[in-house]
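Student: this is a predicted model, with the sequence first.
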Amino acid sequence: MWTNNSREETKLHLAETESYSTGKIKPLLKEELKYYIQTRRMSEGKNELVVEFNKEFKKDRICLTIYKLRPNEVVKLKRRREQNRKASEKFRVKKKTELQTLQLLCQKLQQRNDELMKEVADLEAERDAWYCRLLESLHNTDLIDNNKTVPI
């Protein structure tokens, strides 16, 4: 499968030893995942995946590894980045439009609520005025006895 099986077995053994000594499964899991990916690629008739690590550096306490990409991988990466950039811009425009629409709707609903509250206040004032007029009318016609109340 690989060009140098003993080298790969050594890597697997080192990962196993490191996992056992540190009590973490990550090194062994990484090697196992690598073997799984390689096996799947080979069964699909693809070439072996080769990743060349050139150097490591730390930036803001995050270890980043730089490796050489193949030309077709560079094209795919650029295409994905461009698609992501366009999708992000489209999403931002859509969200901005939705926000503006919702703000406009909120403003209209607040205006409508203010109009309705004013109408309620006007109707309550009109009701109170009619009630007062009714009481005056009843009082003036002497239908109201001082000891009786008018049911409303």
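Tutor: Thanks, I have the structure now. Residues are numbered from 1 along each chain as shown.
Student: please count neighbours and contacts with C-alpha atoms only from this point.
Tutor: Will do.
Student: which residue ranges of this structure form helices?
Tutor: Taking DSSP state H as the test, the helices found in the chain are 5-22, 26-43, 71-140.
Student: in addition, the following structure is provided for comparison:
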Amino acid sequence: MRTMSSVSICEDYEDGQILEAACVAIQTGSMTPIIKQELRFLIQARRLAEGKPELSDQDVKFVPQVTMELRPEERIKKENRREQNRKAAKKFRKKQTALIRNYRKRIQQLESENTRLTSELTTLAEEKHSLQGKLKSHLDVCGCVISVLV
């Protein structure tokens, strides 16, 4: 499945390696083959610019990483580490939960105290207003002069 745009882009390259990479990319839906080919060309251009010899396809290979089986003692060590990690994570989550619980309890205490203090402030303001009214009515009747600090 070669399109006209991919052919025109790849005309500069002699052996059509980028075209092949583009076709593989289209088939697989991954940009990796194109990126790898572009990296090859970039490395080759730098080597030539520095006066170094060209690399052949045998020199540049992208080989998937080989995974090796763990020895029994390594497997046991890995499992022990995982178990320690699970325990530590469980302990951490438990500690975080306790901290959150304590913070919520403290928030409730502070909110209830705030409500109580707001109520007390309202009561004291009403009492102040009442006392100021009584003082004013007394001054109107008595006629005495008192300096009042407000």
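Tutor: Structure received. Just so we're clear, the structure is a prediction, and the values are computed from it rather than from any experiment.
Student: could you dump the helices of the first structure into a markdown table with mean neighbour count and distance to residue 65 of the first structure added?
Tutor: Putting the helices of the first structure into a markdown table (neighbours: other CA atoms under 10 Å; distance: least, CA to CA, whole Å) gives the following:
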| stretch | mean neighbour count | distance to residue 65 of the first structure |
| --- | --- | --- |
| helix 5-22 | 14 | 19 |
| helix 26-43 | 15 | 15 |
| helix 71-140 | 12 | 16 |
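Student: and those as CSV, adding distance to residue 53 of the first structure?
Tutor: CSV is the format used below for the helices of the first structure (distance: least, CA to CA, whole Å):
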stretch, distance to residue 53 of the first structure
helix 5-22, 16
helix 26-43, 15
helix 71-140, 15
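Student: which of those sits closest to residue 54 of the first structure?
Tutor: Residue 54 of the first structure sits nearest to helix 71-140 of all these, at 16.6 Å, using CA to CA.
Student: how much does the closest one stray from the second structure?
Tutor: Superposed on the second structure, helix 71-140 of the first structure shows a mean distance to its aligned partners of 0.6 Å (mean CA distance after the TM-score superposition for the first structure).
Student: read off where that helix ends up in the second structure.
Tutor: Following TM-score structural alignment, the aligned partner range for helix 71-140 of the first structure in the second structure is 72-141.
Student: how far off centre is the matching stretch?
Tutor: Distance, stretch centre to chain centre, for stretch 72-141 of the second structure: 27 Å (CA atoms, centre = their mean, to the nearest Å).
Student: related to what we said a few turns ago, which one of the helices of the first structure lies nearest to residue 58 of the first structure?
Tutor: Of the helices of the first structure, the one closest to residue 58 of the first structure (CA to CA) turns out to be helix 26-43, at 20.0 Å.
Student: what angle do the closest one and helix 5-22 make?
Tutor: Computed with axes from the mean of the first three to the mean of the last three CA atoms, to 10 degrees, the direction of helix 26-43 of the first structure lies at 150 degrees from that of helix 5-22.
Student: packing partners for helix 26-43 of the first structure?
Tutor: The contact analysis (3 or more CA pairs under 8 Å, 6 or more residues apart in numbering; DSSP states H and E) places helix 26-43 of the first structure against helix 5-22.
Student: and residue 18 of the second structure, how many neighbours?
Tutor: Counted with other CA atoms under 10 Å, residues neighbouring residue 18 of the second structure total 24.
Student: residue 22 of the second structure now?
Tutor: Neighbour count of residue 22 of the second structure, defined by other CA under 10 Å: 25.
Student: roughly how far does the closest residue to it other than its chain neighbours sit from residue 19 of the second structure?
Tutor: Among residues not flanking residue 22 of the second structure along the chain, residue 34 sits closest, at 5.8 Å (CA to CA, 6 or more residues apart in numbering). Here the criterion is CA to CA, to the nearest Å. By it, residue 34 of the second structure lies 9 Å from residue 19 of the second structure.
Student: picking that back up, among the helices of the first structure, which is nearest residue 64 of the first structure?
Tutor: Across the helices of the first structure, residue 64 of the first structure has its closest neighbour in helix 26-43 (16.5 Å, CA to CA).
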